[in-house]
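Novice: Quick one: sequence and predicted model below, then my questions.
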Amino acid sequence: MTGAAFEEIVEDFEFLDDWEDRYRYVIDYGKAMDPLDDALKVPATKVDGCASQVWLHPKIEDGRFSFDGDSDAMIVRGLIAVLRALYNDLPVKEVPQVDAPEQLGRLGLNDHLSAQRSNGLRAMIERIRSVASEAA
C-alpha cells in the first residue's frame, strides 16, 4: 500500500551503504520540497511532540489525501518529504491503514533516529492518521 515515490526511496536506500549518505539523501529530499507558505504556519497546523518546529497542512481532494509540510530542522524537513512520498495521493480511507513504522523500517530509519526525532516522527504520523480518519 505504498506509492511509486516511496518505493523509489526504498530502492535508492538499498544503494546507500553508509548512514551518512542516507542522512544526506533525506536532507536533500527535504530541500527539494517546496516550502510551506508562511500563512499556513499557524497553531492549527503545528505538530506538538516534535523537538523542532513542524507544520503539516493536509488536503483532501476527490477522496484522496495529501499534505504539505515544513520544519525549521533540515533532517525533519526530509522526514516530512519521506512521509509525503508514503501518504500523498492515497485514498483517504487507506491512510489510517498504512503501517508507517513497518514501511519506514524498510529504510532502517527506526534504528538511526534519536529518541526525540523518533517521537516527532510518531507525532507527525499520528496527526496524518487522525486527519485522514476524521475525513473518512
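Specialist: Yes, it's here.

Novice: contacts and neighbour counts: CA atoms only from here.
Specialist: OK.

Novice: Quick check: longest helix in the chain by residues?
Specialist: Longest helix of the chain, by residue count under DSSP state H: helix 115-135.

Novice: okay, pairing it with this:
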Amino acid sequence: MAQDRFEDLVETFEFLDDWEDRYRHVIELGKAFPPLDDALKVDATKVDGCASQVWIHPRIDGQGADATFDFAGESDAMIVRGLIAILHELYGGLRVGEVTKVDARAELARLGLNDHLSSQRSNGLRAMVERIQATATAATG
C-alpha cells in the first residue's frame, strides 16, 4: 500500500546498516522538511501525546473519499521533525479514503524504527499517526 516515495525510503534504510546511520538519516530528513509557518502553530494543529512540541496542519484537496490528503508539520525536536517527514512520505498525496487503510505500524516497522525509538518517541509517533488518520476519516464525510 505504500507509495513509491516511501518505498524509496525503505530501500535507503535497508542500505544503512547500523542504527546510528539511520538515526542520522532521520535527522537529515527533518532538516530538509519545509518548516511550518508560525501562524499555523496553534492549539488546533498541535498534536497531544508527544514529548516535544509537534504541529500537523492537514491540507485536503477535494471532497469525500477521493479528496487528496497532504499535510505540513513541524517539531521543536529534529528527530521528531524527521519522523514527520517520514509520515509525509507515507501519507502525503494519498486519497483520504486510502489514508485510513495504511497500516502505519507495519510500514514504519520496515524502516526498523520500532526497536530504536524511546517509548516517548514511539507514543508521539503513534499520536501523529492517529491525528492523520482521524483527519482523513473526518474528511471522507
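Specialist: Thanks, I have it. Keep in mind that this is a model prediction, so the values were computed, not measured.

Novice: average offset between the longest helix of structure 1 and structure 2?
Specialist: When structure 2 is overlaid, helix 115-135 of structure 1 sits 0.3 Å from its aligned residues on average, using mean Cα distance after the TM-score superposition for structure 1.

Novice: Pull up the aligned stretch in structure 2 for that helix.
Specialist: The aligned range for helix 115-135 of structure 1 in structure 2 is 119-139, by TM-score structural alignment.

Novice: now swap in stretch 84-93 of structure 1 and tell me
Specialist: Residue span in structure 2 matched to stretch 84-93 of structure 1, by TM-score structural alignment: 88-97.

Novice: Now do the matching stretch: distance from first to last residue.
Specialist: Its first and final residues considered, stretch 88-97 of structure 2 spans 16 Å by Cα to Cα, to the nearest Å.

Novice: chain center to that stretch, what's the gap?
Specialist: On the basis of Cα atoms, centre = their mean, to the nearest Å, stretch 88-97 of structure 2 sits 10 Å off its chain's mean C-alpha point.

Novice: same thing with stretch 4-23 of structure 2?
Specialist: Using Cα atoms, centre = their mean, the offset of stretch 4-23 of structure 2 from its chain centre is 15 Å.

Novice: re earlier: got the buried residues for the match of helix 115-135 of structure 1?
Specialist: 121-129, 131-133, 135-137, 139 (16 or more other Cα atoms under 10 Å).

Novice: Could you do stretch 5-21 of structure 1 as well?
Specialist: In stretch 5-21 of structure 1, the ones that count as buried by 16+ other Cα under 10 Å are 6, 9, 10, 13.

Novice: ok, for the spatially most central residue of structure 2, nearest residue in space, not its chain neighbours?
Specialist: With distances taken as Cα atoms, centre = their mean, structure 2 has residue 87 as the residue nearest its mean C-alpha position (2.1 Å). The shortest distance from residue 87 of structure 2 to any non-neighbouring residue, by Cα to Cα, 6 or more residues apart in numbering, is to residue 129 (7.8 Å).
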